[in-house]
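[1] Pasting the sequence and the predicted coordinates here, then a few questions.
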Amino acid sequence: MSDRLVQLSANLEKVLGKRALSIETALGEVTVVVAADTYLESAMLLRDEPSLAFEQLIDLCGVDYQDFGDGSWSGQRFGVVSHLLSIQHNWRLRVRVFALDDSYPLVASITPVWNSANWFEREAFDLFGILFEGHDDLRRILTDYGFIGHPFRKDFPISGNVEMRYDPELKRVVYQPVTIEAREITPRIVREEQYGGPA
């Protein structure tokens, strides 16, 4: 591990204290997991503390950890992962926070800290159903407003719940139950009547 990563880990431990549930270094990157109830406060410290100075949020995404690690995952189901950049110190950081309630995933919005989180948080809400407390405009961003469910959740059906089509008689878009029929695709070269017989 490089001296820079050791220094970053030490700075994180000193600044965040008990707010940091874990600090790990792997593959040349540092990841810190922060407690959900201190997420916004931790984000402010990461930005404002001169020894860290993470001025820029590069990315933020939701994650569904259901069945993660071939079912060995025992933590919370929904998490939010952010990637930060300190231009001043020229280092990067991954921040993870887990929603405390799987049935109502809620974490604080970090848009007051980095306004670039706005559309990223909307995307995580739209695709995973993660709610961001304090977000000024939390609404769908990729799916349409009539969409039911959150399509990146691992328990969401692959074919979806509804499909939409344009109805020329009504002259508008209508929603209807999915009409895709399940089928088994068998390669043309494998035929039961020829299986195991003479060539």
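    Noted; the coordinates are in hand. Given the structure is predicted, the values throughout are model-derived calculations rather than measurements.

[2] Only C-alpha atoms from now on, for both contacts and neighbour counts.
    Fine.

[3] all strands for the chain, in order.
    20-26, 29-34, 56-64, 78-86, 91-98, 106-108, 131-133, 162-167, 172-177 (DSSP state E).

[4] how far is the second one from where the chain is centred?
    Averaging C-alpha coordinates over strand 29-34 and over its chain gives two centres that are 15 Å apart (CA atoms, centre = their mean, to the nearest Å).

[5] Check the fourth one too.
    Offset of strand 78-86 from its chain centre (CA atoms, centre = their mean): 9 Å.

[6] Please identify the buried residues of it?
    78-86 (16 or more other CA atoms under 10 Å).

[7] what's the answer for the first one, then?
    Taking 16+ other CA under 10 Å as the neighbour-count basis, strand 20-26 is seen to contain the buried residues 20, 23.

[8] Check stretch 131-147 too.
    For stretch 131-147, using 16+ other CA under 10 Å, the buried residues are 131-132, 135, 138-141, 147.

[9] Tell me who's in contact with residue 77.
    Residue 77 makes contacts with 64-66, 98-99, 102, as judged by CA atoms under 8 Å, 6 or more residues apart in numbering.

[10] now residue 109, nearest residue through space, not along the chain?
    residue 132 (4.7 Å; CA to CA, 6 or more residues apart in numbering).

[11] this is the comparison structure:
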Amino acid sequence: MSTQLEVLQNALATALGDRVTTVVALGEITLTVKAADYYAVMQTLRDDPTLHFEQLIDLCGVDYSTYGDGSWDGLRYAAVSHLLSVKHNWRVRVRVFAPDDDMPVVASVMPIWRAVNWYEREAFDLLGILFEGHNDLRRILTDYGFVGHPFRKDFPVSGYVEMRYDEEQKRVVYQPVTIEPRENVPRVIREENYGMK
């Protein structure tokens, strides 16, 4: 008798063929798909009755530039989705790499799952991944005037500007900031007979 994981693996192989690369680890299946096949594969995952992934639970962006302690030799940016089939009670992870590291672009899957709207906006805001076909791709967590994408591995750890709300201008303003390095030495106060019986 085959396990549910084997049944899912066979259904994925039958429906998707060689459009995906499948990895099974820790009882989970991860599909890696090329950017050119991404939209069609996602539509098949939803519409094929043997798979029936009717829910997109999550989508996040990933920067692989320092993955494996810098030994990663593949493309830099990926969008990783987690899908759920309530009907069959199984899950799958789908990963698509943006083919251009300088301008990471992958197709939006909003026409397939409307719930992905804010997830794609978050991946755009924090990592700069563009989702082609998304009808409202704008920042969601950082300020509209924010420069850069803070979850990129090469984003500076300490900033050079400070953000605050200016009551007179009625908007957020940025001002240069300097940070003085300092060393904190904790002050320890003990009772006279501490540790003595």
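    Here it is on my side, so go on. What you see is a predicted model; the values in this text were computed from it and never measured.

[12] that older thread, for my notes, please list the buried residues of strand 78-86 of structure 1 in JSON lines and give distance to residue 162 of structure 1 for each entry.
    Listed next are the buried residues of strand 78-86 of structure 1 as JSON lines, based on distance: CA to CA, whole Å:
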{"residue": "78", "distance to residue 162 of structure 1": "24"}
{"residue": "79", "distance to residue 162 of structure 1": "27"}
{"residue": "80", "distance to residue 162 of structure 1": "28"}
{"residue": "81", "distance to residue 162 of structure 1": "30"}
{"residue": "82", "distance to residue 162 of structure 1": "32"}
{"residue": "83", "distance to residue 162 of structure 1": "34"}
{"residue": "84", "distance to residue 162 of structure 1": "37"}
{"residue": "85", "distance to residue 162 of structure 1": "40"}
{"residue": "86", "distance to residue 162 of structure 1": "44"}
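
[13] Out of the residues you listed, which is nearest to residue 165 of structure 1?
    Distance to residue 165 of structure 1 across the buried residues of strand 78-86 of structure 1 (CA to CA) is lowest for residue 78, with 32.3 Å.

[14] ok, the closest one touching residue 129?
    No. Residue 78 of structure 1 is beyond contact range of residue 129, at 9.2 Å (criterion: CA atoms under 8 Å).

[15] any common contacting residues for those two?
    Common contacts of residue 78 of structure 1 and residue 129 (CA under 8 Å, 6+ apart): residue 105.

[16] so where do the helices sit in structure 1?
    3-16, 39-48, 117-128 (DSSP state H).

[17] quick one, which of those is packed in tightest?
    Sort the helices of structure 1 by mean neighbour count, taking mean count of other CA atoms under 10 Å, and helix 117-128 sits at the top with a mean of 22.

[18] Mean deviation, it versus structure 2?
    Superposing on structure 2 and averaging over aligned pairs (mean CA distance after the TM-score superposition for structure 1), helix 117-128 of structure 1 comes out at 0.2 Å.

[19] In structure 1, what range does stretch 47-60 of structure 2 match?
    On structure 1, the counterpart of stretch 47-60 of structure 2 by TM-score structural alignment is residues 48-61.

[20] got a list of contacts for the matching stretch?
    With CA under 8 Å, 6+ apart as the criterion, stretch 48-61 of structure 1 contacts 8, 11-12, 15, 46-47, 80-89, 114, 116-117, 120-121, 123-124.

[21] try 7 Å
    11, 46-47, 80-86, 88, 114, 116-117, 120, 124 (CA atoms under 7 Å, 6 or more residues apart in numbering).

[22] try stretch 12-30 of structure 2
    With contacts defined as CA under 7 Å, 6+ apart, stretch 12-30 of structure 2 is touched by 31-33, 37, 41, 92-94.

[23] Of those, which is the most crowded?
    Within the contacts of stretch 12-30 of structure 2, most neighbours by other CA atoms under 10 Å means residue 94, with 23 neighbours.

[24] Just to check, it is in contact with residue 81?
    Yes. When contacts are counted by CA atoms under 7 Å, residue 94 of structure 2 is listed as touching residue 81 (5.1 Å).

[25] Identify the farthest-apart pair in the buried residues of stretch 131-147 of structure 1.
    Maximum pairwise distance among the buried residues of stretch 131-147 of structure 1 (CA to CA): 20.7 Å, between 135 and 147.

[26] any idea how far the residue minimising distance to the centre of structure 1 is from residue 142 of structure 1?
    Centroid-nearest residue in structure 1, with CA atoms, centre = their mean: residue 62, separated by 1.3 Å. From residue 62 of structure 1 across to residue 142 of structure 1, the span is 14 Å (CA to CA, to the nearest Å).

[27] again, but for residue 81 of structure 1
    19 Å.

[28] With residue 153 of structure 1 instead?
    According to CA to CA, residue 153 of structure 1 stands 15 Å off from residue 142 of structure 1.
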